[in-house]
Structure formats: C-alpha cells, structure tokens
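1. sequence unknown, structure follows:
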C-alpha cells in the first residue's frame, strides 16, 4: 500500500509517501513571502502552492524511491483551511488520481494532526509509543483549539472547543502587540524561557463546560501594554522576557485547566496534544508535569509533526484506505470543514 499525500491547507506545501504504514518521505516547502505582511495573505499563499506543488511531490516520490505507477492512492487535505490553498492541493490530487486510475482519499486536517501520533519513526528503530484507545487530545493551532475524544482512528468526538479565537492566534496577536516579527508565537516561547511567568497576571476568564475563549485575554494584554507603555515608553523592551513568560503561562494554564476537567469527566488517562502550538516548549513542559501529578500517560508529537505536514495526512489516509473509505472526483474543498 503506497500512499502519496498532499497538504496545502495554509502556507505550507507538503507531500509525503507512506508505504505499508511506514513513512518514506515528508517534504515541506515553507512560504517566506508572508513575513513582510505580518501574517498569511491567502492569495499569495495559493500562488505559492502552485509554484511549489510539482517540485515538492517530485521530491517526495524520489526520496521514497517510489514511481507514480506504484502508488495505491492519492490523499489530500479537504479542509479546514484557506479556500485558495485547499483548491491547489485538491485539484492536483484529483488530477493525479484520475490519471493513474487509483483511489482518492480526502482527509480532515485537524483529525490528521491527532493521527500524527501514529507515524512510525523512519530510522527502523522500534516504533515510538502510541496512544491506546480511547484517549484525549488537546488540539491547538492558529485556527483551532479543541478537546477531542478519540475512540478509534476514524471515530473522534469534539467535547470542547473555543467559542471565539484560537490559542495560536492569541500567541501571534500578542507577539504583534509586542512588535515581534511574524510568526510571533515561537518568538514568545523563546523569550519566555528566560522570563518570570508570574511577573504579570492576566485574567484567564471562564467558559462553561469544556469550551474555551481567548478573545478576553487578547483584549486584556492590549490594554496592559497600552497603559504601561504610556507610563514608560521602553516598558516592552525592558521587560520583554517577563511579559512573554507571563502571557505564555496564562495561555498554557487556560488550556490545561480544561484538559484536567476533561480527563476527570471522561475518566480517560491517556492524554495527547497535537497541532502547531503543541511545539510550544512551555505547553510541553507543563503538560508533562501535570501528567506526572495526575498519573496520566502523556503523548507529545515530534516537533516535525506538530506544524502542518503531509506525513500526518498520509497517516490519516492509511486508516481510511484500510476501511475502503474513498472519495469521488466531485468532491470540493471545505474551508470550514468540521469533524
């Protein structure tokens, strides 16, 4: 079973090859054009995907030493994501599958982030530990914040989610307020390493049940910085590590508070994280510590599988291929695709 997978939901053009469940290649082309604009420009992203997709796919097949005629199926991200970006990947995948007369497999981007935990190491060593079903996954990215109960690879239920902004956006918008370049989330993480997480206190807010809200804390950070800069124009530069550490600590605690409640309510003790924000060192460290305190078994993805990549799309497609869950050529991208 040789699956070529294509990921093009936002600003990463990626292709991967999975052979009998083993990852053979995972190529990612990053779009640097967005840095000057302080965020992803959808039209520029779709144009860059058109430029990158052919060489990225060719490299993925070459690195895997697999010819197009040896492929069993083509997988692609159907959504959620930017419509123009999704169209490039979907159109390419549909055309290639049609030309080769092989099955087409659509993949939910957020489900794929979760299933990245099942990607085997490529070096031939023993597979990394994988979650047992059922398990809980905190899925955190620039566009999503969700608590998901995973009963099987193809049976997932969202039990909590943000009602406004995503935690990744809260990181990036805070970085912009601090005059940090895009993407700012990782820079907050870097500065936070040397700062005091308790230097400044921000309101965490509260949502009923297992849902999240991050709009309030973004406003609180805006006013906090505005008032302090008025009193001292050099406030940010003089206190940047402490500010970053305090912002990160608050956001992480907002996430883990709900995760702890979800584990208590479901009785599930296998806990995972996924998505771009799962690369955050503060979240990874705090989750590990909380797991020890709560006697949880913690699963944290490798850094290369946190951000958008086609390996996770291939892994999701692997499970769908086994079930014969294929897609017809009439399928269209769904920018707001849900579980």
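-> Alright, I've got the coordinates. Predicted, not measured: the structure shown is a model, and the values here were computed from it.
2. from here on, just use CA atoms for contacts and neighbour counts.
-> Fine.
3. tell me the contacts of residue 242?
-> Contact partners of residue 242, counting by Cα atoms under 8 Å, 6 or more residues apart in numbering, are 192, 194, 195, 196, 197, 198, 199, 200.
4. as a check, name the ranges of all helices in this protein.
-> 42-64, 83-100, 109-115, 167-177, 185-192, 215-231, 235-266, 281-294, 310-322 (DSSP state H).
5. and the gap between the nearest residue to residue 152 once chain neighbours are set aside and residue 149?
-> In space, residue 152 comes closest to residue 133 once its chain neighbours are excluded; the distance is 6.1 Å by Cα to Cα, 6 or more residues apart in numbering. For residue 133, the distance to residue 149 (Cα to Cα, to the nearest Å) stands at 9 Å.
6. ok, residue 46 - contacts?
-> 84, 85, 88.
7. which one among those gets closest to residue 168?
-> Of all the contacts of residue 46, residue 85 has the smallest distance to residue 168: 19.7 Å, by Cα to Cα.
8. what's the neighbour count on that closest one?
-> Residues lying near residue 85 (other Cα atoms under 10 Å) number 29.
9. now do the same contact list for it.
-> 8, 9, 10, 11, 42, 45, 46, 49.
10. distance check, it against residue 336.
-> From residue 85 to residue 336 the distance is 13 Å (Cα to Cα).
11. that older thread, quick one: which of the contacts of residue 242 has the most company?
-> Neighbour counts for those, by other Cα under 10 Å, peak at residue 192, which reaches 23 neighbours.
12. could you double-check that that one lies in contact with residue 248?
-> Yes. The pair residue 192 and residue 248 passes the contact test of Cα atoms under 8 Å, sitting 7.2 Å apart.
13. correct me, but residue 60 touches residue 13?
-> No. Residue 60 is not in contact with residue 13 according to Cα under 8 Å; the separation is 11.6 Å.
14. between those two, which has more neighbouring residues?
-> The residue with more neighbours, out of residue 60 and residue 13, is residue 13; 31 against 23, by other Cα under 10 Å.
15. ok, now which ones touch that one?
-> Contacts for residue 13 were tallied using Cα under 8 Å, 6+ apart; they are 6, 7, 28, 29, 30, 49, 52, 53, 56, 309.
16. cutoff 6 Å now
-> Residue 13 makes contacts with 28, 29, 49, as judged by Cα atoms under 6 Å, 6 or more residues apart in numbering.
17. the contacts of residue 85: which two are farthest apart?
-> 8 and 42 (11.7 Å).
18. okay, the two: which has more neighbours?
-> A count of neighbours by other Cα under 10 Å puts residue 8 above the other of residue 8 and residue 42, at 32 against 16.
19. and the contacts of residue 46 as a markdown table, adding distance to residue 260?
-> Shown next, in a markdown table, are those (distance: Cα to Cα, whole Å):
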| residue | distance to residue 260 |
| --- | --- |
| 84 | 38 |
| 85 | 36 |
| 88 | 39 |
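20. let me know the closest of those residues to residue 187.
-> Of all the contacts of residue 46, residue 85 has the smallest distance to residue 187: 25.7 Å, by Cα to Cα.
21. also this one, for the comparison:
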C-alpha cells in the first residue's frame, strides 16, 4: 500500500545553483526502470527528517511465458508500449504545488499545478542495452523538457540500497543497514556476495562461475513441476508447490557443522543432492569464494529424466515414463534443490565472516539479501537458521518486501536520491551500459569509474 501523500514546503535546487542537498526541505525524483523485462515508474520523495514517501509506484512485466524465459525482443516492445502510459499516470501523483510557490518549480498537468521533480533517476545499467535505452532516453528527454538534472543509476547498487529505502518509508530512520554491511544480490541474472563499505564502494567477494541462482531455480522448476503448474514466475511456482502450507511445511534444521553441510542427504527415494563444490578432492573447492549452481541443476534434470537404480545406488540409463514421477517425489525434489541452493548461498557469507579478524567481523552487523530470489520465504528461513546455528545470531538480516525484491523503479529512485545527496550528477550524453561492475577495483572502475559523472 502506498504511503499517504504528504506535502512539505520545499527549497529547490536549480540546475545553475550548487546548493547543499541537506539544506533542502525535501527531494523529489521521478524514477524509471527498464533494464530487463519489467517496465516501472515511481515517484519517490525524501523529507528533511530522512523519512520517505512513495507517491507512485507501478510496473508492467513483459509476457514472455511462451518462450520459457525472457525474450529480448518481446521485453523491448513491452517497454516501448508501456513506459509512456506509466509516465502519464505517474504525473497525476506528483505532489500538488503550494499557493504562491515559485511557478518555475511547478508543472501544469490538467487543471492542477504540481511540483516539478528535482531530478530524474533512470537505470543506466547493467542490463539489456536496447531495453535500458528506452528508459534512459525517456529520462533524459524529461530532464531536458523540465530543465532538471538526470542521474543514471546502477541497477545492482539500487538493489543493495533497497532496505535503506524501506526503512525510510517506514520512518525508521536509524533501523536501516549502515555501512559496512554485506549484500547477497540474487536474481535470474546475478548471484553475488558484496562487501558494501560506502555508497559507491562495493567489493565483490563472490560471484557465480556458471549460472545464477534464479536461473537455476527457474529451470529446476520447469523440470520438476507437473506441466499444469509450470507457469511463470517459475521460482514462485516452485516454492508454492514445495511448501503448499507455507512455513509450517519447512521442517528444516540448519547444519551445525561444516561436514554436515557438505554431506549428501539421501532421500527416501534413494537419491540425494550434493552440495555445490563439495565433490572435489578433500573438499578443497568447497571453501572457494565462488558460487556454482549448474551442477545442482544438472543433478535434478537427471533425476527427473532417468530412473534411479536402488540396487546400485546410481542413475540408470532407463528413461522415466509418464506417470513414473509422483507428486510426492517431485515435491521432495523441489524442497531439496532449494535447500541445497540456499545453504550454498549462505555458506559464502559464513566463509567470509569466519575469515575476518574478530575485530573486523564484529563491525559487520547486517546482511542485505536482495534481488528477485530474495522474495522466496524459504530462503529467508534458511539464511536466518544458518547464521544462528553457526554463532552469528547478532547479524541482522534485511530482506525487502516481496514487491521490492524484483526489479522496480522505487529502488532506482532511492539510489538516485542517495547519489544526488552525495553530489553526483549524470551528463546528458550518458549511454546505457550492458556490463557494469560495482567494484572500484574492477577494470571499468566500478560505479563511479565509467564516463558521464560530474560532481557538484
């Protein structure tokens, strides 16, 4: 539910004046997100007391169900047809301007005079370049038309900052994660563990060496689920099938020791899923700071397709016939693939924390889990249980609300506000970036290493 609209007296930051942002009564931004298949527009306002109001937030997701995944052309066409109507609708939700306010700071929309945004926030990358262009070009056009600046936002930075937006929306100014904190960013395209020490300082601690966690779960869902239930979003369908009664179905106990974590748990069906990277000699690869989900997916696909030879405890060459795989066995497969995947995600958090000197580890009080996979309630349960049983119950976990886990413009607007307050602006010449690191030590220099930034 959107927060109620609140109107505050405002001191505007005009393009020709470099006024310190903290002196403003509030900051208002119109935000656009078009990095993948979600077209989203939001109007975000941050007030003087550091609370925030979400005046408008809406998105349209491209219908690519017929392609068993994201189809770039269909997603692009969805952006092209959806963005302008969303922007038109958003204008009706800009706060009304006050009587006797500066007319240069107002927009006349219909019969109402509304406050002009201080700046435009638009996703610049990473993502599909053509899709990004739709939103970024629209944002630059609005900036020119309204004579306001634009900020090209880093999509993954916005995911990492989402819990800070949530705290501001709830007026819990002191309860959001403060730097330094860890960020596990997990989606269909990304699986990263990041050490966030500042607004634009995010060190990549671990990333996937093959496929992303969300991609693994989506493909596992299409293999496991009965055909009539295999509908997008596949990850959500997998969770609902695995736990029809929700948390009461979990029956999960986190492994208290590392050897228990790496052990293959054999199910009543005879098969068991091994932990990723645990199969190397002496388990040496199991401590590498890397994520790997392709082997887990391959195991599930083999178990679904081929019969299990109970006598020899191996996968046979006999292909399963229709009806051979019962719903009960499918449900156990769904539960096991999520358990193993989520424990693997949590294990890298623990490996990093345990590698730090005690004084440094004590400084890490928060872990942010964001991205589309963070909407999975079983993941939230596993991550909390895993940290608690290994002695990290003092570390607070931050999960955005489900509606803010997937790609959205509200997080883009908040990231834009934080960058604005730090004095960063984007030049009108900026172009979309397909691949853009968050890490300042990366070859592209990270968030601030690319061309097009200016500092005021």
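-> Everything's here; your move. It should be emphasised that the depicted structure is a prediction, and the values quoted were computed from it without experimental measurement.
22. quick one on the thing from earlier: out of the helices of the first structure, nearest to residue 22 of the first structure?
-> helix 310-322 (8.8 Å).
23. residues in the second structure aligned with the closest one?
-> Aligned using TM-score structural alignment, helix 310-322 of the first structure spans residues 409-421 in the second structure.
24. how about the residue nearest the centre of the first structure, what does it touch?
-> Centroid-nearest residue in the first structure: residue 275, 2.3 Å away (criterion: Cα atoms, centre = their mean). Shown in contact with residue 275 of the first structure (Cα under 6 Å, 6+ apart): 113, 139, 140, 141, 306.
25. what's the counterpart of it in the second structure?
-> So, by TM-score structural alignment, residue 275 of the first structure is matched to residue 371.
26. which ones are touching residue 398 of the second structure?
-> By Cα under 6 Å, 6+ apart, residue 398 of the second structure lies in contact with residue 368.
27. and it, how far is that from residue 424 of the second structure?
-> Plainly put, residue 398 of the second structure is 26 Å away from residue 424 of the second structure if you go by Cα to Cα.
28. roughly how far apart are residue 190 of the first structure and residue 242 of the first structure?
-> When distance is defined by Cα to Cα, residue 190 of the first structure is 11 Å away from residue 242 of the first structure.
29. what about the closest residue in space to residue 312 of the first structure that isn't next to it in sequence, neighbour count?
-> Closest residue in space to residue 312 of the first structure, ignoring its immediate chain neighbours: residue 116 at 4.7 Å, by Cα to Cα, 6+ apart. By other Cα under 10 Å, the residues close to residue 116 of the first structure number 26.
30. and residue 116 of the first structure, what pairs with it in the second structure?
-> Counting by TM-score structural alignment, residue 116 of the first structure lines up with residue 162 in the second structure.
31. quick check: the gap between its match and residue 419 of the second structure.
-> The gap separating residue 162 of the second structure from residue 419 of the second structure is 14 Å, by Cα to Cα.
32. hmm, back to that, ok, of the contacts of residue 275 of the first structure, which one's closest to residue 22 of the first structure?
-> Set against residue 22 of the first structure, the nearest of the contacts of residue 275 of the first structure by Cα to Cα is residue 113 (16.9 Å).
33. okay, now that closest one: neighbour count?
-> If we define neighbours as other Cα under 10 Å, then residue 113 of the first structure has 29 of them.
34. same deal with the one 10 residues further on?
-> Neighbours of residue 123 of the first structure under the rule other Cα under 10 Å: 9.
35. same thing with residue 98 of the first structure?
-> Other residues near residue 98 of the first structure come to 15 when the count uses other Cα under 10 Å.
36. just to revisit the earlier point, average offset between the match of helix 310-322 of the first structure and the first structure?
-> Compared with the first structure after fitting, stretch 409-421 of the second structure has a mean deviation of 0.7 Å; criterion: mean Cα distance after the TM-score superposition for the first structure.
37. touching that stretch from outside, list them.
-> The contact list for stretch 409-421 of the second structure (Cα under 6 Å, 6+ apart) reads 21, 31, 32, 33, 40, 41, 42, 44, 121, 158, 162.
38. buried residues in that stretch?
-> With burial defined by 16 or more other Cα atoms under 10 Å, the residues of stretch 409-421 of the second structure counted as buried are 409, 410, 411, 412, 413, 414, 415, 416, 417, 418, 419, 420.
39. which of the residues you listed sit farthest apart?
-> Across these, the longest distance by Cα to Cα is 16.1 Å; it joins 409 and 420.
40. end to end on stretch 57-77 of the first structure, go ahead and measure it.
-> End-to-end distance of stretch 57-77 of the first structure (Cα to Cα): 14 Å.
41. what are the buried residues along that stretch?
-> The neighbour-count check on stretch 57-77 of the first structure (16+ other Cα under 10 Å) flags 57, 59-61, 64, 66, 68, 71-77 as buried.
42. go on, stretch 292-300 of the second structure?
-> Those would be 292, 293, 294, 295, 296, 297, 299, 300, for stretch 292-300 of the second structure by 16+ other Cα under 10 Å.
43. and that stretch, which stretch of the first structure?
-> Using TM-score structural alignment, stretch 292-300 of the second structure corresponds to residues 213-221 of the first structure.
44. got the contact list for that stretch?
-> Residues outside stretch 213-221 of the first structure that contact it (Cα under 6 Å, 6+ apart): 162, 163, 164, 165.
45. likewise for stretch 236-247 of the second structure?
-> 221, 249, 331, 334, 335.
46. who wins for most neighbours among these?
-> Neighbour max across those (other Cα under 10 Å) = residue 221, 29 neighbours.
47. relative to residue 213 of the first structure, how far out is the nearest residue to residue 222 of the first structure once chain neighbours are set aside?
-> When the adjacent residues along the chain are set aside, residue 222 of the first structure lies closest to residue 177, with 7.0 Å between them (Cα to Cα, 6+ apart). Separation of residue 177 of the first structure from residue 213 of the first structure (Cα to Cα): 19 Å.
48. aligned to residue 15 of the first structure, what sits in the second structure?
-> Using TM-score structural alignment as the criterion, the counterpart of residue 15 of the first structure in the second structure is residue 41.
49. what's the spacing between residue 21 of the first structure and residue 303 of the first structure?
-> Where residue 303 of the first structure is concerned, residue 21 of the first structure sits at a distance of 20 Å (Cα to Cα).
50. so for the two, which residue has more residues nearby?
-> Shown here are residue 21 of the first structure and residue 303; by other Cα under 10 Å, residue 21 has more neighbours (18 against 12).
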